[in-house]
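# sharing a sequence plus its predicted fold:
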Amino acid sequence: MLGEQPFRILSGAIHYFRVVPQYWEDRLLKLKACGFNTVETYVPWNLHEANEGQFNFVGMADLEKFTQLAGELGLYVIVRPSPYICAEWEFGGLPAWLLADPGMRLRCHHKPFLDKIDAYFDDLIPRLTPFLSTKGGPIIAMQIENEYGSYGNDKAYLNHLKQALIERGVDVLLFTSDGPEDFMLQGGMVEGVWETVNFGSRSAEGFAKLLEYQPDQPLMCMEYWNGWFDHWGEQHHTRDAADVAKVLDDMLAANASVNFYMFHGGTNFGFYSGANYPDKLQPTITSYDYDSPLSESGDLTEKYHAVREVIGKYTDLGPLELPAPIAKKSYGTVNMTGQAKLLASLDGLSSPIQSVCPEPMEQFGQNYGFIMYTTHLSGPRPASRLNLQEVHDRAHIFIDGKFKGIIERADKEHDIVFDVPAGGVELTILVENMGRINYGPQMKDAKGITEGVRHGLQFLFDWTVRPLPLDDLSKLNFDSVDGESEKNQPSFYLGEFTVDEPADTFLSMKGWTKGVAYINGFNLGRYWEIAPQETLYIPGPLLRKGNNEIVVFELHGCESPSVSLQDYPVLNKQQ
């Protein structure tokens, strides 16, 4: 019921934090034009409180503006402000600084964890209460935790979250969402809170299981997985539009409500893509296209039209009215004219810290990016294996500045063996954080070197540590591009190009190996040659008339120091 009237929720997920604010209206209007009456969004704690006690709700983090805009456009809003959101988002939305406390326990009734949540909610929830439907606003429901039954069974924790919302003035419908399995529903349900289920198919089975635990209540699929996300090294996931439409039709015929996860996926800009760990680390790609009804860049897909046709069977939609198309342009090839080698640029990027042990980055107040550890190893020593115990996630090993090899978390067997001459050597280890695990039992995922480094049997102590969050590249000094640059020497490359009219474009990284790309100082995200993503989406609002600047941080080397800006994406190398 909405007020005194029966109301079927037809919702689609659009995450404000994965879309530039200038395009929120475009995406929301396309949602409404497809026949939906509600938009759903998670709220990522780590975006809003990246550093403890410092809150950010501006730009892409302006949740209040997004909520207000949705209401002005005639849409209701479902907000999922759980401390944990999963979402293939870094650390499932939890802030990295929680891990600075080695004793921190996550997603349970652990007082230090609850205290952090309460401090966050003290700032967050008052921003949302003016928009509650009970006050005439668009927010009709809020989630208290996310798929908790897949993780744990701490009812005291769930009830603390429930009361945290109620005590801060949330008086709209509260809900939980879980998979339609016995242990998930048993672990995730809270007395007095509406339960919903998440699935991608077999809706009759899913709803039947829900009714066993929650009879005589409205049915809702809170996450209808109409597409799926991608990991590096996989092929891009797709799902047939007719199949998606058929499952939706089944749900609507059963008088259920539904939320499409995702309706529009958007982009994991910066270092915010997460990772999974079923048996090894599987980092998520930068694109969050998700094979949704709207593509990563907001284009209508076959799935959009198939979904609209089904919704039209149950409600009168009228003619399809869409906002004006967003232009896409190719700006051609950009030659990189400047280069700054990482090992020669450290003083402009960080300050050295002395540490007995090579501690994880969270111990140095660092959230994302890279971290470098350097120590002197005395000699002479016979050839012995270098052991990182253990590395999260991918380490470049240098001996006296010369590249020696890679040690990866996912592949602990390696052949980095070296002897040490009488004068000793300088050992440098550059570790990349490829995204904290966002789902499952491995979530307590500190980054960097988590225990220690051994040469043979001996632990090595006395380290110089340099946090490299790479959030400010303004102090880099670029020289001309070194045509004979040594392979596997990480370097920053600078290129410039001129724009007459800003439009959406796609940065092709074909011929490059692995790294991070920036446009006008904005971190577009990671790239990697291993597929499926070959281009990075650049929304037009990130460009400016006149001169624009691209910086690429390349870890291994490129075929040619140039990139191209094209008017179409490549999300699967077989395209």
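Okay, I see it. Because the structure is a prediction, the values reported are computed rather than measured.
# switch to C-alpha atoms for all contacts and neighbour counts from now on
Noted.
# what residues does stretch 397-415 touch?
Stretch 397-415 is contacted from outside by 280-281, 343, 385, 388, 390-396, 416, 425-430, 488-489, using CA atoms under 8 Å, 6 or more residues apart in numbering.
# just the residues you listed: which are in strands?
Taking DSSP state E, the ones among the contacts of stretch 397-415 that sit in strands are 385, 388, 390-392, 394-396, 425-430.
# all strands of the stretch 151-300 of the chain, in order?
Using DSSP state E, counting those that start in this stretch, the strands of the stretch 151-300 of the chain run over residues 173-178, 194-199, 220-225, 257-264, 275-276, 282-283.
# give me the helices and strands touching the fourth one, please.
This points to strand 257-264. Applying 3 or more CA pairs under 8 Å, 6 or more residues apart in numbering; DSSP states H and E, one finds that strand 257-264 makes contact with strand 10-14, strand 220-225.
# could you give the angle of that strand to strand 194-199?
Counting by axes from the mean of the first three to the mean of the last three CA atoms, to 10 degrees, strand 257-264 lies at 50 degrees to strand 194-199.
# other residues contacting strand 257-264?
Residues external to strand 257-264 that are found in contact with it (CA under 8 Å, 6+ apart): 8-15, 27, 31, 40, 218-227, 251, 289-290, 292-296, 298.
# hmm, try it at 7 Å
If you take CA atoms under 7 Å, 6 or more residues apart in numbering as the criterion, strand 257-264 is touched by 8-14, 219-226, 290, 292-296.
# got the angle between it and strand 10-14?
Going by the same axes, to 10 degrees, strand 257-264 makes 30 degrees with strand 10-14.
# distance between strand 257-264 and the chain's centre?
Per CA atoms, centre = their mean, to the nearest Å, the displacement of strand 257-264 from the mean C-alpha position of its chain is 18 Å.
# next, the angle strand 220-225 makes with that strand.
30 degrees.
# before we move on, what SS does the residue located most distally from the centre of the chain have?
Distance from the C-alpha centroid of the chain peaks at A422, with 47.0 Å (CA atoms, centre = their mean). The local conformation at A422, judged by DSSP: H, G, I helix; E, B strand; the rest coil, is coil.
# rewinding a little: of all the strands of the stretch 151-300 of the chain, which lies closest to V310?
Proximity to V310 (CA to CA) singles out strand 257-264 among those, at 12.8 Å.
# below is structure B, check it against A:
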Amino acid sequence: MRAFDTAGNNFVLNGNPIRLISGAIHYFRVVPEYWKDRLQKLKACGFNTVETYVPWNLHEPEEGQFVFDGMADIVRFIETAGELGLHVIVRPSPYICAEWEFGGMPGWLLANSDIRLRCMDQAFLDKVDAYYDVLLPKLKPLQITNGGPIIAMQIENEYGSYGNDVEYLTYLKTGMEKRGIDVLLFTSDGPDDSMLQGGMVPGVLETVNFGSRAAESFDKLREYQPDKPVMCMEYWNGWFDHWREEHHTRGAQDVAQVLQDMLDQDASVNFYMFHGGTNFGYYNGANHSHEYEPTITSYDYDSPLSENGELTKKYEAVRDVIRKFTGKEPECELPQPLPKRSYGEVRLSEKASLFEQLEQLSKPVKRTCPDPMEKLGQSLGFILYSCHVSGPRPEMQLTIQDVHDRALVFLDGEYIGVVERWNPKSIPVRIPAGGAKLDILVENMGRINYGPYLKDYKGITEGVRLNNQFLFGWTIYPLPLTGSDTGALTYQSVTDEKQNGPTFYRGTFEAHEAADTFIRLDGWVKGNIYINGFHLGRYWEAGPQKTLYIPGPLLKQGLNEIVIFELHQTDNTVVSLVDTPDLG
């Protein structure tokens, strides 16, 4: 028997029964300087285990180029958890969902139009194997079988919600074992017949994911797995938010009661999430059931720890249940609260027009058709399509056929409208006798992370028409706009004249102490924020999110830079740095 294993209806650790009380903390949603703080708070709440996904696209952003430092230093995160005496559950599936861009898969997979995702397609499996050849050797020495804190690892994630290719799941299992993974392996699915039938692997522990009705969910799992321990691998004690919706909340006592119900069922549990964190940069995902719904920058999740790591009423209620269940106080004391500061108003006094500085930001390519990002080797950010339209033409309807996801349209430099994936309207245009230049700036607002529409190309995926005539002959500018490229811009002073078109604004502020703060953007419309070159994420007046969290480690004592890429316009280039979040 392994050091951690199953024995009948129990988990056992070194021969002794153990109940796992676990919480999800995603290292990739928390700045590394705060990993220990969040993990200490987990243990101080009475938890004995931390769980994390592993996003493939973070670790291999470009094919064959691997990243395992900074926020991607998974080894350091696991070691930190181990130093605190926490067990670790790792979920390194090729697909993780997680409300994360493309469910964690890298966008460059879609450069191959024929690739089939999450099944026994050799083109897909070859890419997974190359990734696992690099990732899994880093995790191997951290397993409990080698004296490390990892006690279990997941094969695939909620696969029964997507497919039923057991051969594919078995391939992943075998591939993990061949690369030295010898801890307990498991799968996780919804407590539903079709999901369990599609997602289970013979001989592999199955777990279930749900937010309520614990007894009913575990009864269904026991129908399929009567001789194994039961575990809720994702206890949805909160929920995530989409843009243009209200902020989701759930009562603390309700969450505590469902936890009690699970413990009464002799079950183990993993809180999803214990601490949500932030979808920094472009890494938010999107859902698509009836229409495309992108996730906001905050991943607060209404979890026991807030986005900026503060204890909530839910934390206190959960801690009380665990204390009563274990009959003892947590073994870890809470760390000192992290400082928050209100730095006041910051005026962004310089600007740089996107259209005037395209050559500093992008190398254009010529294409017959307005190809999507993936065909140009781009995964994230924006992409600009330009072409000349001959004239004269009386009023015609400009249609962007299947835009993913939001397009700003300009004719001879003048903004004429927006086309959104969830509102695919046509725009009436008139072309003068000498013709006109058509510019279309498209934003990737996050690839779909769950369901049957994962193959989510970005940009203009089919074509552009005037009435029924397709337009050909395009100059395309890939614009990843990661933050490092904004330093190449040439800025000029902001004037009273309103800016026409997408614009970068820059300002600075002094910080005598680098502390957590929140940037408020009243009067701004939509865009992205960069703090000292770090891409913080997206903002949008559509809400619900009204502030973006700036972790203190992103700041420095002395002068700090804010760059905002505003897609529309603002009447007052001022932001506020406040000490209180506003998620709507």
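Looks like it arrived, so ask away. This structure is a prediction, so every number in the text was calculated from the model and none was measured.
# tell me which of the helices and strands packed on strand 257-264 of structure 1 sits nearest to L75 of structure 1.
strand 10-14 (9.2 Å).
# what's the burial count for T450 of structure 1?
Number of residues near T450 of structure 1 (other CA atoms under 10 Å) recorded here: 18.
# typo on my end, it should be I181 of structure 2
Residues near I181 of structure 2, counting by other CA under 10 Å: 22.
# what does the one 4 residues further on give?
Applying other CA under 10 Å, we find 23 residues neighbouring L185 of structure 2.
# residue in structure 1 matching it?
L185 of structure 2 maps onto L174 in structure 1 when the alignment is built from TM-score structural alignment.
# circling back to that earlier point, make JSON lines out of the strands of the stretch 151-300 of structure 1 and add distance to L114 of structure 1.
Below are these laid out as JSON lines (distance: least, CA to CA, whole Å):
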{"stretch": "strand 173-178", "distance to L114 of structure 1": "18"}
{"stretch": "strand 194-199", "distance to L114 of structure 1": "23"}
{"stretch": "strand 220-225", "distance to L114 of structure 1": "26"}
{"stretch": "strand 257-264", "distance to L114 of structure 1": "28"}
{"stretch": "strand 275-276", "distance to L114 of structure 1": "25"}
{"stretch": "strand 282-283", "distance to L114 of structure 1": "28"}
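# of these, which is nearest Q566 of structure 1?
Of all those, strand 257-264 comes closest under CA to CA, at 21.8 Å.
# quick one: the closest one to structure 2 mean distance?
On superposition with structure 2, the mean distance recorded for strand 257-264 of structure 1 (mean CA distance after the TM-score superposition for structure 1) is 0.1 Å.
# now that strand: buried residues?
257-264 (16 or more other CA atoms under 10 Å).
# hmm, back to that, just the buried residues of the contacts of stretch 397-415 of structure 1.
Taking 16+ other CA under 10 Å as the criterion, what is buried in the contacts of stretch 397-415 of structure 1 is 281, 385, 388, 390-396, 425, 427-430, 488-489.
# structure 2: which residue goes with T315 of structure 1?
Using TM-score structural alignment, the equivalent of T315 of structure 1 in structure 2 is T326.
# tell me, how many residues neighbour that match?
That count, for T326 of structure 2 with other CA under 10 Å as the rule, works out to 11.
# then D264 of structure 2?
Going by other CA under 10 Å, the residues that sit close to D264 of structure 2 add up to 12.
# thinking again about what came up before, columns distance to V79 of structure 1 on top of the buried residues of strand 257-264 of structure 1, output as JSON lines?
Shown next, in JSON lines, are these (distance: CA to CA, whole Å):
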{"residue": "S257", "distance to V79 of structure 1": "16"}
{"residue": "V258", "distance to V79 of structure 1": "15"}
{"residue": "N259", "distance to V79 of structure 1": "12"}
{"residue": "F260", "distance to V79 of structure 1": "14"}
{"residue": "Y261", "distance to V79 of structure 1": "13"}
{"residue": "M262", "distance to V79 of structure 1": "14"}
{"residue": "F263", "distance to V79 of structure 1": "15"}
{"residue": "H264", "distance to V79 of structure 1": "16"}
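# among these, which one sits closest to M142 of structure 1?
Using CA to CA, N259 comes nearest to M142 of structure 1 of the buried residues of strand 257-264 of structure 1, at 13.4 Å.
# which two of the ones in strands among the contacts of stretch 397-415 of structure 1 have the greatest separation?
Farthest pair in those (CA to CA) is H392 and V425. Separation: 24.1 Å.
# what span of structure 2 is the top helix by length along structure 1 aligned with?
The single longest helix within structure 1, with elements called by DSSP state H, is helix 111-128. Aligned using TM-score structural alignment, helix 111-128 of structure 1 spans residues 122-139 in structure 2.
# pull the number of nearby residues for the alignment partner in structure 2 of L99 of structure 1.
Matched by TM-score structural alignment, L99 of structure 1 corresponds to L110 in structure 2. Residues contacting L110 of structure 2 under the criterion other CA under 10 Å number 22.
# swap in P337 of structure 2?
Residues near P337 of structure 2, counting by other CA under 10 Å, number 10.
# circling back to that earlier point, the match of L185 of structure 2: what's it in contact with?
L174 of structure 1 touches 141-144, 193-194, counting by CA under 7 Å, 6+ apart.
# can you pull out the helices in the stretch 351-500 of structure 2?
358-361 (DSSP state H, counting those that start in this stretch).
# map S268 of structure 2 across to structure 1 for me.
Taking TM-score structural alignment, the alignment pairs S268 of structure 2 with S257 from structure 1.
# how near is its match to L10 of structure 1?
According to CA to CA, to the nearest Å, S257 of structure 1 and L10 of structure 1 sit 6 Å apart.
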